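A.B. asks: Make a model of this:
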Amino acid sequence: MEPERRQSRALRTRDLVLSAAVEVMVEHGYAGLTMQRVQTRAGVTRGALTHHFSSMRELAVAAVDHVARAQGAEIQGAVGTADPTALIDVLHEVTRRPTYVAGLELWVAARTDPALREALGPGARELARQLREPLLGRVGDLDDERLEVFGDGLLSLLRGLAIGGVLRDRPALEKAVLQAWLVAFGADLQPVPSSSAPG
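C.D. replies: Model prediction:
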């Protein structure tokens, strides 16, 4: 087999495994993520699975990063909107999905697993950047320290709402909470100038 075809096939297999791992995590949680379940869901051999991922920890972190990349792309696609409220709605929608909440399960597990905590670090920082940056450019008249508090506070609020949504599904109330946060913080979200919007 030609090297390009072999590489393309390997990438397809890896994506298949990652998608299967995400589905298993959403359905069974991090505690229920097993190599056998992922192998069965992906329809691959054990050898193909372990060729790409040698441990459950490695597979779980890669699956969360896989979801985060897709979420980041979606957020970036919404950045061009002229309506800041629409951007907040996109951030809220992304962080209340089962895939996002499944990723937060790994954060909880990382509390007692230093290796998992270290492995999750880069992806968590990148997703936080993708969630925070689109808003920071639209917040009026805040000094650097207050801007950091605004961004980190909003991310913490979104995470809390995501976890709370596991027990009570109240998206309208969650939106009201987000708006109250913005008003209470005094954040003046500015629309993107029309010249910045994608043409």
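A.B. asks: alpha carbons only for contacts and neighbour counts from here, please
C.D. replies: OK.
A.B. asks: immediately after the longest helix along the chain, which helix or strand?
C.D. replies: Using DSSP state H, we find that the single longest helix of the chain is helix 3-28. Sequence-wise, the next helix or strand downstream of helix 3-28 (DSSP states H and E) is helix 35-42.
A.B. asks: Please generate a structure for the following sequence too, so the two can be compared:
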Amino acid sequence: MAATRAESYLQQQERRSRASRQQILDAAVQCLAEYGYAGASTLRIQELAGISRGRLLHHFSSRDELLVGAVQHLASARVAELRTEVGSMITVPDDDPARIDEAIGQMWANFHQPFFWASIELWVAARHNDSLREALRPAERQLQKAIHETLAVMFGPVWSARPRYQQVVDTLLSSMRGASMAYGFDPRTPARDPHLAQWRDMARILLAG
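C.D. replies: The predicted structure is shown next:
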């Protein structure tokens, strides 16, 4: 009986620890997106998460570790969601060029999610912050690998097997990243962006042309 109570107590503590970690990560991403890197202080994150200073430090020993972990957590969760949602998001057959169009539409939509803007804050800050850059680099490599795996699923086995597929995806990611930056000071409707038609034309020519 005592062993059972002890086990139940440990499970409760573990659940609380996971919940508090999640609160901290969510608050960190929100702070990055709303206040930028400079404004995402541990005190502000702590207050927004509604947790104590000691509990925050229990999970994350430094501010940069927390901010990198928060962005990677949110981005990884979104990538995992995309992989499970592909079947409902993209309904055209694998060999239909319209699948290219749908995949590109989904790619572009994700450049307007909170994790993207939080990531931008970290990338810019890392330019002059050695410790942040070192913390960010391995996490970004891991995330990029997961993103490319998910994109291959979105484009499907036919188009992702084309010789110029990787060239197309790399060009799309770089171009979308650049185009989305203007939305930070000039908000518009992403689905109406003229680049969208250009990206689809380019991809169709290189993959299906």
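A.B. asks: Now the TM-score, please.
C.D. replies: Overlay of the two chains. TM-score (TM-score structural alignment, normalised by the length of structure 1): 0.82; 186 aligned residues with a Cα RMSD of 2.2 Å.
A.B. asks: circling back: angle of the longest helix of structure 1 against helix 35-42?
C.D. replies: 110 degrees (axes from the mean of the first three to the mean of the last three Cα atoms, to 10 degrees).
A.B. asks: what sits against the most centrally placed residue in structure 2?
C.D. replies: When Cα atoms, centre = their mean is applied to structure 2, the residue found nearest the centroid is Ala75 (2.3 Å). Listed by Cα atoms under 8 Å, 6 or more residues apart in numbering, the contact set of Ala75 of structure 2 reads 115-116, 143.
A.B. asks: What lines up with it in structure 1?
C.D. replies: Taking TM-score structural alignment, the alignment pairs Ala75 of structure 2 with Ala68 from structure 1.
A.B. asks: and that match, that one's in a helix?
C.D. replies: Yes: the assignment for Ala68 of structure 1 is a helix, going by DSSP: H, G, I helix; E, B strand; the rest coil.
A.B. asks: In structure 2, which residue range corresponds to the longest helix of structure 1?
C.D. replies: Under TM-score structural alignment, the match for helix 3-28 of structure 1 is residues 10-35.
A.B. asks: All the strands of structure 1, residue numbers only.
C.D. replies: For structure 1, applying DSSP state E gives no strands.
A.B. asks: mind listing the helices for it?
C.D. replies: Using DSSP H, helices in structure 1 cover 3-28, 35-42, 46-52, 56-78, 84-95, 98-110, 114-136, 144-164, 171-185.
A.B. asks: Next, the mean deviation of the third one compared to structure 2.
C.D. replies: When structure 2 is overlaid, helix 46-52 of structure 1 sits 0.6 Å from its aligned residues on average, using mean Cα distance after the TM-score superposition for structure 1.
A.B. asks: mind listing what's buried in that helix?
C.D. replies: Buried residues in helix 46-52 of structure 1, counted by 16 or more other Cα atoms under 10 Å: 49, 52.
A.B. asks: Show me what it is packed against.
C.D. replies: helix 3-28, helix 35-42 (3 or more Cα pairs under 8 Å, 6 or more residues apart in numbering; DSSP states H and E).
A.B. asks: so that helix aligns onto which residues of structure 2?
C.D. replies: The aligned range for helix 46-52 of structure 1 is 53-59, by TM-score structural alignment.
A.B. asks: List the contacts of the matching stretch.
C.D. replies: Contacts for stretch 53-59 of structure 2 (Cα under 8 Å, 6+ apart): 20-21, 24, 43, 46.
A.B. asks: next one: stretch 97-113 of structure 1
C.D. replies: By Cα under 8 Å, 6+ apart, stretch 97-113 of structure 1 touches 22, 25-26, 29-30, 60, 64, 67, 94-95, 116-117, 120, 162-163.
A.B. asks: same thing but 10 Å
C.D. replies: 22-31, 57, 60-61, 63-65, 67-68, 71, 93-95, 116-121, 124, 159, 162-163, 165-166 (Cα atoms under 10 Å, 6 or more residues apart in numbering).
A.B. asks: Please convert the buried members of those into ChimeraX selection syntax.
C.D. replies: To isolate the buried subset of the contacts of stretch 97-113 of structure 1 in ChimeraX, counting by 16+ other Cα under 10 Å, use the following:
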select :22,23,24,25,26,29,30,57,60,61,63,64,65,67,68,71,94,95,116,117,119,120,124,159,162,163,165
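A.B. asks: who's in contact with the residue of structure 1 most remote from its centre?
C.D. replies: In structure 1, the residue that sits farthest from the middle, by Cα atoms, centre = their mean, is Met1; the gap is 36.3 Å. Met1 of structure 1 is in contact with Gln7, counting by Cα under 10 Å, 6+ apart.
A.B. asks: hang on, the earlier thing: quick one: average offset of the longest helix of structure 1 versus structure 2, please.
C.D. replies: Per aligned residue, helix 3-28 of structure 1 averages 1.0 Å (mean Cα distance after the TM-score superposition for structure 1).
A.B. asks: got the buried residues for that helix?
C.D. replies: So for helix 3-28 of structure 1, counting by 16+ other Cα under 10 Å, buried means 13-14, 16-26.
A.B. asks: Tell me what angle it forms with helix 56-78.
C.D. replies: 90 degrees.
A.B. asks: Could you list every helix and strand that helix 3-28 of structure 1 packs against?
C.D. replies: helix 35-42, helix 46-52, helix 56-78, helix 98-110 (3 or more Cα pairs under 10 Å, 6 or more residues apart in numbering; DSSP states H and E).
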